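Peer 1: Starting from these lines, generate the structure:
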Amino acid sequence: MAKRNSYYRGPVTDHFDGTHFFNPGGILPFGFASVLRWQMNGNRSRWPRHVDLPQGKAKPADRVTGKDLRVTMVGHASLLIQVAGVNILTDPVWSKRVSPVSFAGPKRVIEPGIAFEDLPPIDVVLVTHNHYDHLDVRTLRRLQHAFAPRFVTPLGNDTIIRRAVPLAHVSVLDWHGHLAVAEGVRVTATPCHHWSARGGRDRRMALWAAFVIETPAGRIYHVGDTGFHDGINYRKAAETFGDFRLAILPIGAYEPRWFMRGQHQNPQEAVEGFKLCKAAFAVGHHFATFQLTDEPMLEPLEHLGLALDAAGIERQRFRPLRAGEVFDVPPL
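Peer 2: This is a model prediction of the structure:
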């Protein structure tokens, strides 16, 4: 009997076979035997149990207007983007763990860089995919109660959000779909090389995506998780949209490479992607918050700096933000 997709039903496409989503020409996620091989390799680095916020908690302004563009790091893939009078959160997680249960699973080693109570009015929440470190229903419930924002997410993830947050205003997009979220601000879902699952029986049953945010202050390319995939998606983004004022790119959770290369790029690949998508500036994320993989906590920072030096790119153009750090992106 064919497996049924409990999140999404729709026509077959170049990235959906009727039951599962997939990366065209890409790498499928490994199975249980490979997970065991990785978990038993003995190469997992030791992270500290707790790290203080380097600069304390940020207290954002209510709005950022005109040509200004400000990004504040909450932690991991959770960022506050303030542009054109609109406040956007990406993959928001304020929970202590990223797990289906509250008592086990990867635990936060650093507090959120913004206290939830200090958030400005949130207009839009972008959820890139359904892994627990990106789609945290506990946080989404809090956001709904506090701000009733518009949630924007790829196909199938809307089912998960609506089950947990019944009153949520959810807009769902396929790759290349778009919608206006405010006057002059448009969000488009674009391909990235990843996968999805909330458990062992729903692999690849909800779509994953990056987002392009077009604003009067410039274009923003936000990638939650991705394997490099020979740079295909970066090239396509530049071809479709032109250059970007800012790219927000993952730089962590990449070791061991034999296991992670299809789902998480490393810092060297992030620098190559930065070049390929023709961004003026970049923010690095997805590191130093939850230990998901084997590399040391701050290794992504070191490797990013070395990769930028090797590419002849000034380090201030690609900023790896720690929790609580604020980046006022220079104008083009």
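
Peer 1: drop to CA atoms for contacts and neighbour counts, all remaining ones
Peer 2: Fine.

Peer 1: Just the helices from the stretch 51-200 of the chain, written as ranges.
Peer 2: Listed in chain order, the helices of the stretch 51-200 of the chain (DSSP state H, counting those that start in this stretch) span 137-147, 157-164.

Peer 1: List the buried residues of the longest one.
Peer 2: Read that as helix 137-147. By 16 or more other CA atoms under 10 Å, the buried positions in helix 137-147 come out as 137, 139-141, 143-144.

Peer 1: before we move on, the earlier item: got the helices of the stretch 51-200 of the chain as TSV, with distance to residue 63 columns?
Peer 2: Converted to TSV, the helices of the stretch 51-200 of the chain look like this (distance: least, CA to CA, whole Å):
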stretch	distance to residue 63
helix 137-147	15
helix 157-164	27
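
Peer 1: among those helices, which is nearest residue 19?
Peer 2: Closest to residue 19 of the helices of the stretch 51-200 of the chain is helix 157-164 (CA to CA; 14.3 Å).

Peer 1: could you give the angle of the closest one to helix 137-147?
Peer 2: 70 degrees (axes from the mean of the first three to the mean of the last three CA atoms, to 10 degrees).

Peer 1: Tell me the gap between stretch 128-141 and the middle of its chain.
Peer 2: 11 Å (CA atoms, centre = their mean, to the nearest Å).

Peer 1: quick one more, to check against the first:
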Amino acid sequence: MRSTQNRYYQGPVSDHFDGVRFFNPGGAEPKGLADLWKWRTGEKPTPWPESIPLAQVVKPSARVADLKVTMVGHATVLVQTRGMNILTDPFWSDRASPVQFGGPKRVIKPGIAFQDLPPIDLILLSHCHYDHMDIDTLSRLKAAHDPLVITPLGNDAIIAKTGLRCRVLDWGQSVRIGEMGIHCTPCHHWGARGVSDRSMALWAGFMMETSQDRLLFIGDTGFDQGRPYHHLAKNFGKIRLAMLPIGAYDPRWFMADQHQNPAEAVTGFQILDAQYAIGHHWGTIQLTNEGRNDPKLDLATALAAAQIESTRFWAMEPADTWSIPA
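Peer 2: Reported below is the predicted structural model:
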């Protein structure tokens, strides 16, 4: 039975909240169980390797003056800028699942060992899917670092059990942390932790803004005719770094509404007119049908077709580190 009460959030009706569930204005609803069954019983996914060794071991500096990013894996990136350490959608568990005996399993270790993390000041948590909201990791971060979490409406109710401090934002709202302004931006996705709570917590991207820089993180989004990007280019000006999802896109008939592919990410990069970009959300856990390296290869093809230098948009592997040029 479809629930008529929201267990995570109570608030006024808006252009993206109907009083019970959030939605994508003018966009597409997530596919239903019939389509899920059609996908799961259709074309077989490309097999992934059982495990992949880390190419290197990374122990980040405690603080960074300018801007440096280190890929942990999937949508988890360590952003070090202006003396602040920020984690996006932190995920260190073996599986992205409500249980650790089943569900999508990590094929490569995190690019930073948990004990080697520098002091973490801030977590940007984009939405509540298990590959982005990992309660075990959040609990570990609370115990080790006690960071502040910034997250969209409703997600704070889910992570309350961790004891983490939260600042909760709606689309279009902002908060200032020290010298950094963080803006909650619309994207085209959805969220759920089970079968009865679909879209009861909001999803979003984040623009980080200082007097010198603008940095964008989007955890998951469909391309949605470019709407997640057009307003950012208009409202924020030059973006130094965009961290964009490029994986979990095949088959397109099922995934296109919620997961952009690498070619769409490149188009988004062009709309933003960003200086540099990182491709994340690929190569750590298999969620969909494409092969493990397909997002990286498809990104290279899309960049070449758009005549964009490959040095500007990098599909980073776990443990890759990049000092972003000024």
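
Peer 1: quick one on the thing from earlier: select, out of the helices of the stretch 51-200 of structure 1, the one closest to residue 62 of structure 1.
Peer 2: Closest among the helices of the stretch 51-200 of structure 1, using CA to CA: helix 137-147, at 13.1 Å.

Peer 1: what about that closest one, how far off from structure 2?
Peer 2: Compared with structure 2 after the fit, helix 137-147 of structure 1 shows a mean deviation of 0.4 Å (mean CA distance after the TM-score superposition for structure 1).

Peer 1: do you know how far the most centrally placed residue in structure 2 is from residue 82 of structure 2?
Peer 2: Geometric centre of structure 2, nearest residue: residue 219, 1.7 Å, by CA atoms, centre = their mean. Distance, residue 219 of structure 2 to residue 82 of structure 2, using CA to CA, to the nearest Å: 22 Å.

Peer 1: Could you do residue 144 of structure 2 as well?
Peer 2: When distance is defined by CA to CA, residue 144 of structure 2 is 22 Å away from residue 82 of structure 2.

Peer 1: Okay, and the residue mapped onto residue 234 of structure 2 from structure 1 sits in which element?
Peer 2: Aligned counterpart of residue 234 of structure 2 in structure 1: residue 239 (TM-score structural alignment). Using DSSP states H and E, residue 239 of structure 1 falls within helix 232-241.

Peer 1: relative to helix 232-241, how tilted is the helix or strand that that helix is followed by?
Peer 2: Sequence order places strand 244-250 as the next helix or strand after helix 232-241 of structure 1, per DSSP H and E. With the same axes, to 10 degrees as the basis, strand 244-250 of structure 1 and helix 232-241 are set at 160 degrees to each other.

Peer 1: Now do the buried residues in strand 244-250 of structure 1.
Peer 2: 244-250.

Peer 1: what do you get for stretch 38-46 of structure 2?
Peer 2: Neighbour counts using 16+ other CA under 10 Å place 39, 45 of stretch 38-46 of structure 2 among the buried residues.

Peer 1: so where is it in structure 1?
Peer 2: The aligned range for stretch 38-46 of structure 2 in structure 1 is 37-45, by TM-score structural alignment.

Peer 1: now stretch 247-261 of structure 2
Peer 2: Going by TM-score structural alignment: stretch 247-261 of structure 2 matches residues 252-266.

Peer 1: again with stretch 93-112 of structure 2
Peer 2: So stretch 93-112 of structure 2 is aligned with residues 95-114, judged by TM-score structural alignment.

Peer 1: Check which helix or strand the nearest residue to residue 12 of structure 1 once chain neighbours are set aside maps to.
Peer 2: In space, and not counting its chain neighbours, residue 12 of structure 1 is closest to residue 18: 5.1 Å by CA to CA, 6 or more residues apart in numbering. Under the criterion DSSP H and E, no helix or strand holds residue 18 of structure 1.

Peer 1: contacting residues around residue 23 of structure 1?
Peer 2: By CA atoms under 8 Å, 6 or more residues apart in numbering, residue 23 of structure 1 lies in contact with 15, 192-194.

Peer 1: Ignore what I typed, I meant residue 223 of structure 2.
Peer 2: Contacts of residue 223 of structure 2 by CA under 8 Å, 6+ apart are 188, 256-260, 264-265, 268.

Peer 1: ditto for residue 229 of structure 2
Peer 2: The contact partners of residue 229 of structure 2, by CA under 8 Å, 6+ apart, come to 268, 271-272.

Peer 1: what about it, distance to residue 214 of structure 2?
Peer 2: Separation of residue 229 of structure 2 from residue 214 of structure 2 (CA to CA): 14 Å.

Peer 1: Strands of structure 2, start to end?
Peer 2: Counting by DSSP state E, residue ranges of the strands within structure 2 are 67-73, 76-81, 84-88, 122-124, 148-152, 165-169, 174-177, 180-185, 205-209, 214-218, 241-245, 276-280, 313-315, 321-323.
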